[in-house]
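> Provided below are the primary sequence and the corresponding predicted coordinates.
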Amino acid sequence: MNLLYINRPNFDYIQDFIYTGLISVLGKEQVIEYPWNFKYHVNHRPYPKNIGLVTGNFFGSLFSKVDFKNIDAVILSSCHPFNMQKYLEIMDKIDTNVPRIFLDGGDFPEVAGDLSRLGGEEIYQEIIKKRPFDLIFKREYLLNKSYEANVHSLPLCFNLKHLPSKQTSNYKYDVAFWAVETAPIRTKSLELLENKFDCKSNGTVRNQVMSKYKRKGTFYLEELQSCKIGLNFRGGGWDTLRYWELAALGCFMISQRPQIKIDNNFIEGEEIIYCKDDLSDLIELCNYYLEHEEERKRIGSNAQKRLKKHHSNIARARFIIEKIEALQND
């Protein structure tokens, strides 16, 4: 299967995770990036800015030419006007029977909803008027919202290649939530926590600024792994990378319950603990699991096992490929 992967040079969670997953499943020759993307071939930024990196194909990809007549499916990999414009420029070069797939990794619940803030709505409308998408994969697929039958849930995931080389058993922090206040629940949680446990000393405080973070790259993941309890609350959307990072690291997680569709989600009480939406039980839950180490470790370990099986970048890529193949065989 030859996939034409319409991408943009900027960092993009869904776009970059799925690119590496598809490469792992299909191979480098079968996933044709368009336009050529420098950051997919040169490790010039630390995690998570490098999650799209695939080594060993720099020159082969740089000098390759796209044969638009030899494409089995087209993937528009991001809900961004850059991707829309690039796709619009070449869509007439591709046979109309070739399946068209749209990965909507935006924060808005509506399909292509992020274009209302980014621009590009008119381009999107022109695209779907000429040739509608056969499959749409939606990150913020709300549980309480209806979608067309060709729209499928596609939350974030984790590339296991980015796990720290050693899994730590030495905990440095009790309870941590290092995050900027992009949603009211984040502010409320930080207000509750700031003078509890070791939160203030470990940086779980109000008014954090991402550009001033000292925990970056692999060191950030090592620090996250060093937490007895890692917390997760929604940001601009329900789906957060933290939700998947904590599980990938085997870290015990207390989270707000995501209101998006997640197939094979973590099992409450066995692999994750959900707090109440008003956070009225958050401190109580933290106290309980700080005192029950074995239970805490077991839940973290169980979450890690589920993530490796169902929520890696490779698992997400296989899900997309299965849907494309089903479409082609229909």
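Looks like it arrived, so ask away.

> CA atoms for contacts and neighbours, from now on please.
OK.

> all helices of the chain, in order?
Per DSSP state H, the chain carries helices over the ranges 13-26, 58-62, 81-90, 115-118, 121-130, 184-193, 199-202, 217-225, 241-248, 282-291, 293-310, 313-329.

> among the ones you listed, which is the most enclosed?
Among these, ranked by average contacts under mean count of other CA atoms under 10 Å, first place goes to helix 241-248 (a mean of 24).

> how near is residue 55 to residue 86?
Residue 55 sits 25 Å away from residue 86 when distances are taken as CA to CA, to the nearest Å.

> next one for the comparison:
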Amino acid sequence: MRILFITHPYPNYVPDLLLHGLRKLLQNRVIDYPKKDCLYQGCLGTGVSDESLLVKGWFPDDNDIDREDIKNKIRKDYFKYIIVDLRAFSYFFKNLYQGDLRSLLVLIDGEDIPQRISPGPYVICQRETDGSDFSIPLPMAIPEEIMQLIYSYDTMEKKYSIGFLGSYSPLCYERKNFIETIATHFPDSLLKTTPVPTDDNPMPQGRIGRIDYYKALQQCKVVLNIKGAGFDTFRFWENFCCNAVHLSQRMPLFIPHDFQENKDFLSFSTATEMITNVRKVLDGLINDREMILSSRERMIKYHLTTHRATYLLNKLKGYK
């Protein structure tokens, strides 16, 4: 099986994580085209990355990746699947598409808000869906390399009751309200929100590097996830790797082999419910060790990027 993965140069969690999983499964039989340089440089999700945000070596190298004569290979049906980041949709149809494809064409919508995609000769996968819109639900997953990196700080001393370190923008106004509530009730919490990085300001004041970020989370008894512009955040997956109880805002999304509420993590919809759950953990009413171990077991079994890639390949067997 050979797969052509049409990329956009800007980092994008869902297609990038899928590409990571596919490359680990199928190695050089998965061709990223054009070569997505930022992944090999260590970028992960953040489009504007200060050096301290990079994770060198998280993405497999591109040894023996044959990017020659792609247009002719498409014409000769060299690839079983052609997977396209929706951001590269126009590039593909303008530069590579030649009609009458025998390869199955797959579009990946990894945007915060589901995009309106006209019907066409392709399968649609979406990040932000509950599975009722005829697309294939494709949430994020965690690279094993990142999971092991977070695990390496498991023995950090617990200094904070609950932690949330993230960005804010007008698209995620709820974060501000929840964070202010946490700060009022738990003065020993670790809370910090900073603007989203830009080209002019790639490292906003208060933002910390990735290693320091993971160390800080591992010093918390509870780690918090609040929706951003979309519900499926990379923080959701990172938190499950922490040696801490994960408390997450409920998400109306379909996740294959989903984590189980009150077994693998705690969830909330309102500020009152959020505070109540934090108190349960701090008062010892939750078996935190059992919950952490359960969530990690499910993560390792179902939610590495290789699992997400396998899930999609199995779904695609039902087409064409």
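Yep, that arrived. Owing to the predicted nature of the structure, the values given are computational and were not obtained by experimental measurement.

> turn the helices of structure 1 into JSON lines, including distance to residue 154 of structure 1.
Below are those laid out as JSON lines (distance: least, CA to CA, whole Å):
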{"stretch": "helix 13-26", "distance to residue 154 of structure 1": "9"}
{"stretch": "helix 58-62", "distance to residue 154 of structure 1": "27"}
{"stretch": "helix 81-90", "distance to residue 154 of structure 1": "18"}
{"stretch": "helix 115-118", "distance to residue 154 of structure 1": "18"}
{"stretch": "helix 121-130", "distance to residue 154 of structure 1": "20"}
{"stretch": "helix 184-193", "distance to residue 154 of structure 1": "24"}
{"stretch": "helix 199-202", "distance to residue 154 of structure 1": "33"}
{"stretch": "helix 217-225", "distance to residue 154 of structure 1": "23"}
{"stretch": "helix 241-248", "distance to residue 154 of structure 1": "13"}
{"stretch": "helix 282-291", "distance to residue 154 of structure 1": "28"}
{"stretch": "helix 293-310", "distance to residue 154 of structure 1": "12"}
{"stretch": "helix 313-329", "distance to residue 154 of structure 1": "7"}
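
> ok, which of these comes nearest residue 140 of structure 1?
Evaluated over the helices of structure 1, closeness to residue 140 of structure 1 peaks at helix 13-26, with 11.4 Å, by CA to CA.

> mind listing residues that contact the closest one?
Residues outside helix 13-26 of structure 1 that contact it (CA atoms under 8 Å, 6 or more residues apart in numbering): 1, 5, 7, 30-31, 51-54, 77-78, 103, 105, 156-159, 313-318.

> apply 6 Å and report the result again.
Helix 13-26 of structure 1 is contacted from outside by 51-52, 77-78, 105, 313-314, 317, using CA atoms under 6 Å, 6 or more residues apart in numbering.

> repeat for stretch 227-241 of structure 1
Contacts for stretch 227-241 of structure 1 (CA under 6 Å, 6+ apart): 107, 171, 173-177, 182-183, 252-256, 258.

> could you rerun that using 8 Å?
Contacts with stretch 227-241 of structure 1, where a contact means CA under 8 Å, 6+ apart, come from 107-108, 139-140, 155-157, 171-177, 181-183, 185-186, 224, 242-243, 246, 251-256, 258-260, 286, 289-290.

> what do you get for stretch 176-187 of structure 2?
161-162, 164, 168, 189, 191, 271, 275.

> repeat that for stretch 270-277 of structure 1.
Contacts of stretch 270-277 of structure 1 (CA under 8 Å, 6+ apart): 252-257, 266, 268, 281-282, 285, 298-303.

> buried sites along it?
By 16 or more other CA atoms under 10 Å, the buried positions in stretch 270-277 of structure 1 come out as 271-275.

> repeat that for stretch 246-263 of structure 1.
246-258, 260-262.

> for residue 36 of structure 1, which of the helices of structure 1 is the nearest?
When the helices of structure 1 are ranked by proximity to residue 36 of structure 1 (CA to CA), helix 58-62 comes first, at 6.7 Å.

> can you tell me what sits against the closest one?
The contact list for helix 58-62 of structure 1 (CA under 8 Å, 6+ apart) reads 36, 41-42.

> identify, from these, the entry nearest to residue 63 of structure 1.
Looking across the contacts of helix 58-62 of structure 1 and measuring by CA to CA, the closest to residue 63 of structure 1 is residue 36, at 9.3 Å.

> once you drop chain neighbours, what's closest to that closest one?
residue 62 (6.7 Å; CA to CA, 6 or more residues apart in numbering).

> what does residue 6 of structure 2 give?
residue 84 (4.6 Å).

> tell me how far the corresponding residue of structure 1 for that neighbour lies from residue 102 of structure 1.
By TM-score structural alignment, residue 84 of structure 2 lines up with residue 76 in structure 1. According to CA to CA, residue 76 of structure 1 and residue 102 of structure 1 sit 5 Å apart.

> now residue 201 of structure 1
44 Å.

> do residue 39 of structure 1 as well
Counting by CA to CA, the gap from residue 39 of structure 1 to residue 102 of structure 1 is 21 Å.

> also residue 166 of structure 1?
Taking CA to CA, one finds residue 166 of structure 1 at 37 Å from residue 102 of structure 1.

> of those two, who's got more company?
residue 102 (22 against 7; other CA atoms under 10 Å).

> ok, the more buried one - contacts?
Residue 102 of structure 1 neighbours (CA under 8 Å, 6+ apart): 75-78, 133, 135-137.

> next one: residue 138 of structure 1
103-106, 111, 151-155.

> next step: the residues you listed restricted to strands.
103-104, 151-153 (DSSP state E).

> most surrounded residue in those?
Tallying neighbours with other CA under 10 Å puts residue 104 at the head of those, with 30 neighbours.
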